[in-house]
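Asker: Next input, structure requested:
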Amino acid sequence: MAMVHIYDGNSSTRLGIDNSVANGADARSEDRIRKPVKTFSEMRHALDDLLAANTSVDRLLIETHGSPGTIGIGCQAINYTMVDTWFGNRGYERLFPSGARIVFNGCNVGEGPDGWRFLEAFGSAFLKLNGGQVTAWTSAGFSSPFNGHVVHLWGDARGLILAPGGTITERLEA
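Answerer: Down below sits the predicted model:
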């Protein structure tokens, strides 16, 4: 089984400081399959490659920019209303064994009612076969210059646990 890390590979500089998701992701040392992407089409292609290689993904970390109920890669954004259009009915649920975990490490993705809707949409598309857990942050974060990890100083993570078949069995708020 594998940990897969899909992240926004676009460069981003503000005030002369590299604040890109890629900067933090590239600084990490965990053993994982790294998939930097610059568009949602590339993200779908990365998932297609994993599917073609018959990869079993027990942990998926998706690190992008975000806002309530939305993830962003470069100048593109996908909110909960678009998840099924982009990722539904492509067989991605076959990537995830029972108990798999998907984590969105992006600012505010899980915040508010739209955050819940996003987790429901993504969990339904990706974990409907074997169940699992999908989680996202309700707060903004920043990349630590010491280890590249994104740090959330306030807010909580929230998540859903899905049973095989895609039924939501529990809502989690930390």
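Asker: alpha carbons only for contacts and neighbour counts from here, please
Answerer: Noted.
Asker: what's around the closest residue to residue 111 other than its chain neighbours, how many residues?
Answerer: Using C-alpha to C-alpha, 6 or more residues apart in numbering and skipping the chain neighbours, the partner closest in space to residue 111 is residue 138 (4.2 Å). Neighbour count of residue 138, defined by other C-alpha atoms under 10 Å: 25.
Asker: And for residue 145, the neighbour number?
Answerer: Neighbourhood size, residue 145 [other C-alpha under 10 Å]: 12.
Asker: ugh, wrong one, I meant residue 30
Answerer: 10.
Asker: how far away is it from residue 4?
Answerer: Plainly put, residue 30 is 10 Å away from residue 4 if you go by C-alpha to C-alpha, to the nearest Å.
Asker: Kindly report the same for residue 15.
Answerer: Applying C-alpha to C-alpha, the value for residue 15 to residue 4 is 31 Å.
Asker: To compare against the first, here's the next sequence to fold:
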Amino acid sequence: MVHIYDGNPSTRLGLDNSVSNGADARDEDRIRKPVNSFSDMRKALDDLLAANTSVDRLLVETHGSPGRIYLGASAIDHTVVNSFFANRGYERMFPNGARIVFNGCNVAEGDTGWRFLERFGETLLGLNGGQVTGWTSGGLSNPFSGHVVHLWGAVRVLYFAPGGTILERFEQ
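Answerer: Below you'll find the model as predicted:
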């Protein structure tokens, strides 16, 4: 598993609510890639591609809002995915059946959330297919395990066939 997460510090009401705080508490075997900007995220993917890394699972943990992820104060939505991530060869890293999870608050919420999942899925999973997942709710970080818990809302999953065609939209 490759774990790309927001490495920016973040404090609200005197509490550390940074994504990196939770990510650092995790104990899974993973390739850790803390990033502070979308250029850093692209560089992390470039490095994985240059190392010929096969990515069967990608966890992207950032703050989010409907149809957007944030790294620091910068946001990316479905309208700019291509300018940051398309035509760079990243789709070659993802084997058939790869899974991408965007674990950020409300990333998959509403029509913009579906478009966000679609665009990332088409861009990164278009060659071999797979699934891309996001949450429609806010989440709470468990300080003991580092996992983010979503207590309400739904999980949305898009399944892609090789070639990038959407096979199924799933919401639970």
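Asker: Now compute the TM-score of the two chains, please.
Answerer: TM-score for the superposed chains, counting by TM-score structural alignment, normalised by the length of the second structure: 0.99, backed by 172 aligned residues with a C-alpha RMSD of 0.5 Å.
Asker: circling back to that earlier point, comparing residue 15 and residue 4 of the first structure, which residue is more hemmed in?
Answerer: residue 4 (22 against 6).
Asker: Map residue 126 of the second structure onto the first structure.
Answerer: For residue 126 of the second structure, the aligned residue in the first structure is residue 128 (criterion: TM-score structural alignment).
Asker: At the geometric centre of the first structure, which residue do we find?
Answerer: In the first structure, the residue lying closest to the centroid (C-alpha atoms, centre = their mean) is residue 62, at 2.8 Å.
Asker: contacting residues around that residue?
Answerer: Listed by C-alpha atoms under 8 Å, 6 or more residues apart in numbering, the contact set of residue 62 of the first structure reads 5-7, 102-106.
Asker: Could you do residue 103 of the second structure as well?
Answerer: 59-62, 134-135, 148.
Asker: Surely residue 161 of the first structure is in a helix?
Answerer: No. Applying DSSP: H, G, I helix; E, B strand; the rest coil, one finds residue 161 of the first structure to be strand, outside a helix.
Asker: Surely it is in contact with residue 128?
Answerer: No. At 10.9 Å, residue 161 of the first structure does not count as touching residue 128 under the criterion of C-alpha atoms under 8 Å.
Asker: the more surrounded of the two?
Answerer: The neighbour comparison of residue 161 of the first structure against residue 128 (other C-alpha under 10 Å) goes to residue 161, with 24 against 21.
Asker: What's the more buried one aligned with over in the second structure?
Answerer: Using TM-score structural alignment as the criterion, the counterpart of residue 161 of the first structure in the second structure is residue 159.
Asker: mean distance, the longest helix along the second structure to its aligned residues in the first structure?
Answerer: Criterion DSSP state H: the longest helix present in the second structure is helix 110-125. Averaged over the aligned pairs, helix 110-125 of the second structure sits 0.4 Å from the first structure after superposition, using mean C-alpha distance after the TM-score superposition for the first structure.
Asker: helices and strands around that helix, which ones?
Answerer: helix 81-85, strand 130-135, strand 155-160 (3 or more C-alpha pairs under 8 Å, 6 or more residues apart in numbering; DSSP states H and E).
Asker: Tell me who's in contact with the match of residue 161 of the first structure.
Answerer: 129-132, 166-169.
Asker: can we see that at 6 Å?
Answerer: Residue 159 of the second structure is in contact with 130-131, 166-168, counting by C-alpha atoms under 6 Å, 6 or more residues apart in numbering.
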